[in-house]
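1. fold the following, please.
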Amino acid sequence: MALQDSEVTHLIKTTEEIKGKMVQNMTKLEERQTNLEKLDDKAKALKETGDEFKKGATKVHEKKKWEHYKLWMILISIIAIIIIVIIVVATLIALFVTKPWEKKH
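-> Okay, the predicted model is just below:
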């Protein structure tokens, strides 16, 4: 009987140790779950921030693109005006040099 009591005591002790480890594992599991939920929340917040940044960057890109376009249009207009002025001046110089209104004898 002493052996049986010893075996029962040993089984109870082993069962208690296993129960203690299971409780520890459950506690760790709950902590991990909490940490995963926090991490998921942070990931969602980071995604939202990234989406907002992308929207802002797109707006800035479009604004800069139009500013660049306007700058080119102004530059092309100025060059066109300069070319027109040069043509008009050259034509006037040619007219005054040849003086077509004077009759040649």
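2. alpha carbons only for contacts and neighbour counts from here, please
-> Noted.
3. measure how far whichever strand or helix holds residue 80 is from the centre of its chain, please.
-> Counting by DSSP states H and E, the element that carries residue 80 is helix 2-98. How far helix 2-98 lies from its chain's middle: 4 Å, per CA atoms, centre = their mean, to the nearest Å.
4. let's see this one next to it:
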Amino acid sequence: MNNQYNYQADDRIRQQQAKVQEVVGIMKDNVNLVLERETRLAEIDTRADELQVQSKQFQAVAGRVRRKYFWQNMKMWFIIGGLAVIILVVIIVWSVSNKHN
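-> From the prediction side, this is the model:
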């Protein structure tokens, strides 16, 4: 009877050890997952910082391009306005000179 009791106790101990080993395995997996997550978060943080720098560079370049094309557009309007004034002056001079003839 003592032998059967020892066998049952040993069996329970082995079952508990198996459960402990299973829990230890799960905990190791969880620790590894947390470490991988931390690595991925660090990579995402680095990429976010890079994107922020790139966005500031883009804003600066976009501002320069906008100003460049604004002044090109203004230059074109000044040329068109100047031509319109010249044409008006020519028409006025021509019409005034025709009235005197």
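5. do you know how far whatever residue of the second structure lines up with residue 22 of the first structure is from residue 20 of the second structure?
-> With TM-score structural alignment as the criterion, the equivalent of residue 22 of the first structure in the second structure is residue 27. Distance from residue 27 of the second structure to residue 20 of the second structure, counting by CA to CA, to the nearest Å: 10 Å.
6. and for residue 58 of the second structure?
-> 56 Å.
7. so the equivalent of residue 5 of the first structure over in the second structure versus residue 23 of the second structure, what's the distance?
-> In the second structure, the residue paired with residue 5 of the first structure according to TM-score structural alignment is residue 10. Distance of residue 10 of the second structure to residue 23 of the second structure, given as CA to CA: 20 Å.
8. next one: residue 53 of the second structure
-> Where residue 23 of the second structure is concerned, residue 53 of the second structure sits at a distance of 45 Å (CA to CA).
9. over to residue 77 of the second structure?
-> Taking CA to CA, one finds residue 77 of the second structure at 78 Å from residue 23 of the second structure.
10. just to revisit the earlier point, how many residues are close by the match of residue 5 of the first structure?
-> Neighbourhood size, residue 10 of the second structure [other CA atoms under 10 Å]: 12.
11. one more: residue 30 of the first structure?
-> 12.
12. quick one: contacts for it?
-> Listed by CA atoms under 8 Å, 6 or more residues apart in numbering, residue 30 of the first structure has no contact partners.
13. map residue 40 of the second structure onto the first structure.
-> Under the alignment (TM-score structural alignment), residue 40 of the second structure maps onto residue 35 of the first structure.
14. what do you get for residue 75 of the second structure?
-> Aligned by TM-score structural alignment, residue 75 of the second structure pairs with residue 70 of the first structure.
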